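Student: everything below, folded, please.
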Amino acid sequence: MSSSNSWHALESDPDLWRVYMEKLGVDINSLDFIEIYSLDEDYSFNETIYSYIFLYPDSGLSSISNVYQPLIDEKLWTIKQIDELDCCCCLIALLHAIGNNLDKVILKPNSPLAEFFEKTKTMTADERALVLLNDKKIHQAHEEIAAQGQTQMVDSGKVGYHYTAYIVSNSNKLYELNGSKKGPQAKFIGELNNESFFSRVTQEMPKDRQSTIRYRQGTKNKQQIPSSRETKIEKNESYSQLNSLAYILVLLIIALIISYLHFSYIYELFENDKHFSHLSTLERELSFRTEMGLYYSYFKQIAIESSSFIQGFLSIISDNRTEAPTTINVLERFNLYPEVLLSLIYRIMNSQGILTEICYRVDRGETMSSVLSCEGHKEPTYFYVTSVFILNGFLLGILFLFGTYLSKSILGGIITTFAYIFNHGEATRVMWTPPLRESFSFPFHVLQLFVITYILQQQQTLTNIDAMKSFIGYIKKHDQSIHVDIPQNLISHRHKIKLVLMLIGSTILYMLPWQFAQFTLATQLLSLGLLYIVNLLPFHQFFFILCAQILSLIISAMLMFGNRMLLTSLFSITLFSFYFVCILDKFFLNSSSSFQSYRLLIIIIIRRMILFLFSFILIKFVIINFLFSSTDDDAHIWDILKSKFSSTFRTFDTQLYTCAKEFDFIDMETITNLCRTGLIPLSMIIICRLIYDFIIDIFRKDNYQYKQIWNYYHIIQTGAYIFIGLLIMRLKLFPVPQLCLLMSLFMNEQLWPRKFIVWKKFKFIVFLLILIGMSIQGRKNIKEQLKIKGEYSNYPMEKMIEWINLNTQNESIFAGTMPTMANLKLSTGRRIIVHPHYEHRKIRHRVKLVYRMFSRNSLRYIHSILKQYQVNYYVYESHWCTITNRPKGCSFPEMYDIDEQDQKILTRTTLACHTLESHPQPYFKKIFNYDYLSIYEVL
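Tutor: Have a look, this model is predicted:
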């Protein structure tokens, strides 16, 4: 055979052939493939056979004449295996088998094979070969399948095996079809009388010809295989299964090792930063600043302070200590299921004597008293942060598996892993702030993306959906008719349920710990919706995801006691908007049909966009406003986004956020760091490559064939994450891991130029070059992180906490700044009126009132506000009153000036906090002072 690198040989694997033929448009319900390992006479079938394909060594050709005699009395469909198709003997045999059974094999309309057979039906065998050679659709599918085999892809001349097909004509005559013959490709063998197709063929073929395919007419019956042959087949299948299990086991072991190393790494960084092991219990609690202390306080409340788990759980669903004097359901307002679960685990493990601790005294120098410090997981803070780090250790293991799956190569998973580690400081902050909601949620975000990607690769997840039926009704209706012996390409009822549970479970685990998850899930739906609108994402897959997400939303809302912010979120509105688009779309056109013209494609794109916008506006401004009296819990988020695009739009809430560095635009230092490791430039190569494919595929008319919609989804999702990361620096934890994931696609051979696929060394060279290039700056980044050394200390706060515990009643109500109130609630258990969880309009209103202590309002007015909330003590921090150390527009007087309408107040130069310091009477009385902290009794 002559040399050619355009087409590669296929394995003798019925599973690959099945996928291959389905890609080309064969209705697999009309045929099946099976492999046999012997031509013994006792191997028989109970159903009609339409073709056999045999695989044998090239040496076997010597037993057959090199030139067949021309056929005289019968026309068969044949195709020549020209030199340029010298590795395509398997495809040629498959085409011979199907082309002579077109009355039995069902081809989908407008599919590649249907178009090929229609175009070549009047051509000669040589002309058909030229058409096949230039058929890009068949070629692309062929190369995809060739790359998926268990063995390495080989060049021509190295295959060593050849395929031929046997068929029975309409006149009951047996023919051998061999595309490599110099003359006619068909050889007449003889007529079939009373003998079977199988036995007649075996008389012609040597025993060492091993592989067979057969076609069937829609029957579902299992084959009756003699026991002697069953043993051989079972052994082969068992060997294949063991290989697959061994491969999966190796991947899982690598993922576990990576997870453990990542856990150890972030734990070491955390210890280096705070010297956590040498802190007292109080110091460890105080190190959880702002909202971290608030969240941890509920773990402490349930796990330590309550007499039982049930009593602790009930105390947080009827809580009057967080927003005193009112009572709230903390589980409905906050995302506290991580603390609930961890407190339950802590109680169980502690009751079983599993948790231990070692205590000793730590000398803190002459000016500070020594403290008792305990190590071990019986110490609640240790147990808590260790749990967070274990979970985030698994994050990198999941990313490794995800990168391996996306790239179809372990090397891709390794690239993703190193890219994440080399950019660790920009990808996460869990090592500095473990109790934050993102620490519990983000690992499940990656898992949920993994599940979405897996579902997008299931091309036959659901079929023939009636959009007017409910999701559960659909599964029940369509699966009852599926026999146990369904073709392997169709997804069984059990597998559908697994997909549903995987998606629902991962989505719920992502949503419950973090209120921001709903916004990223909205970007996910918008990304998938865009693919659906341009007809790249099939209707059945999109509808399947929508229905599963609706169930996730309902379950999450129930677990959060009907959280209003979740029910009225952008995620909910987008979800139901696309659901209505799918339903309404069915009235216009079958979504899965092929488009006959670009004009029709554009019409359908416009129609779907209009339907989505109409549904979105209807739900947002009519239905939600009708069902809910107030829907502005997330108004501050929209205000923040609005302020990003308008230099004149500012409110107290937007300034409170955007004046903090983490809510500002991403800085150039971060972008520079990501460029130095190669993450941005290398990932941009992948993005540009996939964008090119994406644009080309939008205008393809084939029925979703070859379109790697999962890659296109990741490109759009990456774009959304980059956008939010540029706007708000704190959210860079979304685009950075996503770019690390895209890096794995360098190891996906389907994205390479075709001429490089056959050169296996090229892949490994690219792998080494990427790792070496990233490691130049990446190793420096790791060393810089490990150099960070510190020790937490806040002695003034310690003194104040000790004083409060000794000198105030347990039911006393305190007011002050949000971060300090969170620590005060955690370490004293006293009641507070404000806290750092800002995602509710009532708490935002309270904060704005309490923070008027730093405005131009009178002290009398501040006093009236505090008395309204029955406040007993006000905690004052002097550095909050200064103006000079903050950027322009970020001091509290300037923030209040934005909304202030009273000109008399605007002209005042004295702030309420200044008056509090100099003349607190008759409204306040100073009763404690240490350094920058003071406590005033509200008179």
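Student: going by C-alpha atoms from here, please, whenever you check contacts or count neighbours.
Tutor: OK.
Student: all strands for the chain, in order.
Tutor: 51-57, 161-168, 173-177, 186-191, 358-362, 371-375, 813-815, 831-832, 873-877, 924-930, 933-938 (DSSP state E).
Student: with mean neighbour count and distance to residue 139 added, can I get the ones you listed in TSV?
Tutor: Output for the strands of the chain, formatted as TSV (neighbours: other C-alpha atoms under 10 Å; distance: least, C-alpha to C-alpha, whole Å):
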stretch	mean neighbour count	distance to residue 139
strand 51-57	21	21
strand 161-168	23	18
strand 173-177	21	22
strand 186-191	17	24
strand 358-362	13	67
strand 371-375	19	63
strand 813-815	26	71
strand 831-832	26	69
strand 873-877	21	72
strand 924-930	16	78
strand 933-938	20	74
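Student: the ones you listed: which one's closest to residue 504?
Tutor: strand 831-832 (36.7 Å; C-alpha to C-alpha).
Student: tell me how far that closest one lies from the chain's centre.
Tutor: Here strand 831-832 is found 39 Å from its chain centre; the criterion is C-alpha atoms, centre = their mean, to the nearest Å.
Student: repeat for stretch 310-318
Tutor: With C-alpha atoms, centre = their mean, you get 33 Å for stretch 310-318.
Student: which positions in it come out as buried?
Tutor: For stretch 310-318, the neighbour count (16 or more other C-alpha atoms under 10 Å) marks 312, 313, 315, 316, 317 as buried.
Student: residues near the residue nearest to the fourth one when sequence neighbours are not counted, how many?
Tutor: Of all residues not flanking residue 316 in the chain, residue 330 sits nearest, at 5.5 Å (C-alpha to C-alpha, 6 or more residues apart in numbering). If you count neighbours by other C-alpha atoms under 10 Å, residue 330 ends up with 21.
Student: same question, residue 389
Tutor: Residue 389, neighbours per other C-alpha under 10 Å, totals 25.
Student: could you also give me the structure for this next sequence, so I can compare it with the first?
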Amino acid sequence: MFTAGKEHSVRQRKKNVGHSSQNENSGSRTVQGRKKIPKEVDSAPSDQPFFMQLLKPTFALFLCMLVGAFYGWYIYQLHDNYLWFSHITELEREISFRTECGLYYSYFKQLIHSPSLIRGIYDLTVDNSTENGHSINILHRFNIYQEVLLAIIYRGFEGWNFASPAIFYSKVVFSVGGLGASALCLIAYFVSNSILAILVCGMFCLTNLSDMTRAHFVVNLREHFALPMFWLQILFVCVYLKSVTYDAVSRVGKNCIRFCIFWFTFLFMLMWQFNQFAMLFQAMAIYALSVLKLITLEKAVLLFFIHLGALVAVFVLQFFPKMLLSSILVTFNLSALFSLYLFRRSTHSGGVVAGFCKLATQILITIITMVLFTFLLKRLLGVESDDHIFKFLLGKFGFSNVRDFESRVYLCHDAFSFLSNDFFLHTSKTFLFPLYLTMFSGCLFVIGKDLLTQWCDLASLSNNKYRQFFTTDYFERRADLAFLVLQSVIIGLVSLMVTRISYMWSPLMAVLATALLCCEDIWKTLPGFRNRRQYIQMFQLSVIVAILGYNSVLFYNRFQEEMKDLREFWDPDTVNLMEWINNTTAPYASFAGSMQLMAGVKCCTSRPITNHPHFENKQLRDRTKDIYQIYARRSAEDVYNILKKYNTNYIILEDSICRAKRSGCTIPELIDLENGHAPDSRHLWMSMGLVQSKERRFCTAIENMDESFARYFRDINLANMLYV
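Tutor: Okay, the predicted model is just below:
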């Protein structure tokens, strides 16, 4: 998804308060010669009354809800402080929905203003205004079922005197964000079995807010609806993988857990166009657990089928998008199932060399099978819509064509850049990253030690001095922890290359850092725990209190500053532009311009547009390259013919794009490269294949409006708008 766009101005509110600057930005397995290790005493059924058994989890759930409610209110308040969202006009609120957010909000707005909900949904399936001259099914192309649901709620309770549509919409987003924080706290509580874990995890989420979410300044990105569903799905996957908990549940309870995994997987995949990559990371972690024999084959197979089943359900509900069927998630899951079945009787015994060769062979077969499946499915289905993703990945490592517009749009975007050092500085200041680093390093060491133990069959040693160290029981009991660690490592590696993925990594870091602090099961693994149990528990509690207290002070100081920093939305030029379009142009008049501005035009005026920021479609990407010839070195006649091909009535040129300082990543430079022209910053590029164009740049040459331009265009004298 392309989300670049100009940021709206804000100004300090005229209030008699101090102002300060604000920055935006397992199943059991038997090894020959090994005695079965008894389960921990604390996993045995409790002899407490049923009421007392429910008291702790009920209180934990209530506390998680409180943390989530405060988290949701906090991001709402930050958003309101930054834009004064509750007091500006409805038009200004709509303009504040940046880039693709404005596009998504326009469909919610369309549904609530439609004569009937059924008519509104039907109009979405035969939409002619999002890509003027081309009828598309919005429910097929975009992930907007959340907007449909919110429109149903808004229309159903319209008599309740709800706030304005924009305020209702944004508050729901912040509430869903609070649900996500509650889910993270529940995961931390489940893996730690400690009430303190809820407070610690909640505090990590608050003190590292800028690395947890962008909802307070980019409200309705798809991930802000989807990720809370992902955290809830992970919670139930953890319950499913933790044998001590899952095995103690009744058959009905087990079916409920499986259904919850499917349901939240389905919701997550329905709400985000990048769902296939997030679920791929999870599938890889599940595959690793199965290959390492930390969970049974049956559990892994069930989870893979849940992934595929949820994807099929989304495929049907989104009117059969072929890109879903050919996604890398499908091919990996099929390859993993094939590989696990092929090696179902394989063991890790036989020595280090033999064990390593078996493991490497299994992984290699999975990769080769996945590549073959991907190639075959794309050929059979004729899918090209996700080609830009593979070009982007190649470009990350310098293998793509530097002149390719599609990949460079992503490579030049901050959200898709390499993770900056600031991330590690922020998270280290709150001790989040050091604690996570300790947790995942220790877990990977134990997993590696267990694997080495199985390869060398060291668990069968008769020498009691080494027997305790070489047992491989811990992560068979705590496959939930291994799952979280492996998934976080995979997501973390991708986050290093793509900053946007870090918003999935930071919450998992918070959960695992909390588990390290609060999980007594982890502290029991320390040498001499049984002899020094009381002292170690006191030390653990002291560390928890110290970390919690330190982060509380950090958060309180920042909270006070943020509540004093009151700003106001300020973008009079865009407000005047939207008002002029609403008051002057015909309802059927179509507009062309930058992707981010066109989303605003669609949101604020409901006028047809020729292009938009949703970049996950081949035809749309080709259309955008054509429209962006208004910033290229092309003649007036060439640009006119292109615009008329898309039945465009007006074009809006932006000085912030046309006259942007050349850095190698501006739109004029990217279009020049795509056209084979040497850009203004040609010293930054290899000259191979580039020619010096004799044409003037359209967006600057048209300012003179000489005869060659006046023949095709008429200047409106408003914000560089031209009538075609």
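Student: where does the TM-score land?
Tutor: For this chain pair, the superposition-based TM-score is 0.86 by TM-score structural alignment, normalised by the length of structure 2; 660 aligned residues with a C-alpha RMSD of 2.5 Å.
Student: make TSV out of the buried residues of stretch 310-318 of structure 1 and add distance to residue 268 of structure 1.
Tutor: Shown next, in TSV, are those (distance: C-alpha to C-alpha, whole Å):
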residue	distance to residue 268 of structure 1
312	32
313	33
315	35
316	33
317	36
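Student: which one among these gets closest to residue 52 of structure 1?
Tutor: residue 313 (67.3 Å).
Student: just confirm the closest one contacts residue 302, I think it does.
Tutor: Yes. Contact criterion C-alpha atoms under 8 Å: residue 313 of structure 1 and residue 302 qualify, at 6.3 Å.
Student: okay, and the common contacts of these two?
Tutor: Counting by C-alpha atoms under 8 Å, 6 or more residues apart in numbering, the shared contacts of residue 313 of structure 1 and residue 302 are residue 340.
Student: how far away is residue 28 of structure 2 from residue 501 of structure 2?
Tutor: 34 Å (C-alpha to C-alpha, to the nearest Å).
Student: so which of those two has more stuff around it?
Tutor: The residue with more neighbours, out of residue 28 of structure 2 and residue 501, is residue 501; 20 against 13, by other C-alpha under 10 Å.
Student: residue in structure 1 matching the more buried one?
Tutor: Counting by TM-score structural alignment, residue 501 of structure 2 corresponds to residue 731 in structure 1.
Student: thinking residue 689 of structure 2 is in contact with residue 676, fair?
Tutor: Yes. Checked against C-alpha under 8 Å, the pair residue 689 of structure 2 and residue 676 is within contact range at 6.7 Å.
Student: higher neighbour count, the two?
Tutor: A count of neighbours by other C-alpha under 10 Å puts residue 676 above the other of residue 689 of structure 2 and residue 676, at 17 against 10.
Student: ok, the nearest residue to that one once chain neighbours are set aside - how many residues close by?
Tutor: Closest residue in space to residue 676 of structure 2, ignoring its immediate chain neighbours: residue 690 at 4.9 Å, by C-alpha to C-alpha, 6+ apart. Neighbour count for residue 690 of structure 2, taken as other C-alpha under 10 Å: 18.
Student: give me the residue at the spatial middle of structure 2.
Tutor: residue 223 (4.5 Å; C-alpha atoms, centre = their mean).
Student: doesn't residue 272 make contact with it?
Tutor: Yes. If you go by C-alpha under 8 Å, residue 223 of structure 2 and residue 272 touch, sitting 6.0 Å apart.
Student: out of everything not next to it in sequence, what's closest to residue 786 of structure 1?
Tutor: residue 269 (6.3 Å).
Student: counterpart of the one you found over in structure 2?
Tutor: Per TM-score structural alignment, residue 269 of structure 1 is aligned with residue 78.
Student: also residue 908 of structure 1?
Tutor: That one, residue 908 of structure 1, aligns with residue 694 by TM-score structural alignment.
Student: quick one, what contacts the aligned residue in structure 1 for residue 294 of structure 2?
Tutor: Matched across to structure 1, residue 294 of structure 2 falls on residue 536, judged by TM-score structural alignment. Contact partners of residue 536 of structure 1, counting by C-alpha under 8 Å, 6+ apart, are 697, 698, 704, 707, 709.
Student: got TSV for those, with distance to residue 443 of structure 1 and neighbour count too?
Tutor: Formatted as TSV, those follow (distance: C-alpha to C-alpha, whole Å; neighbours: other C-alpha atoms under 10 Å):
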residue	distance to residue 443 of structure 1	neighbour count
697	32	20
698	33	16
704	32	21
707	28	18
709	23	22
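Student: all set now, cheers.
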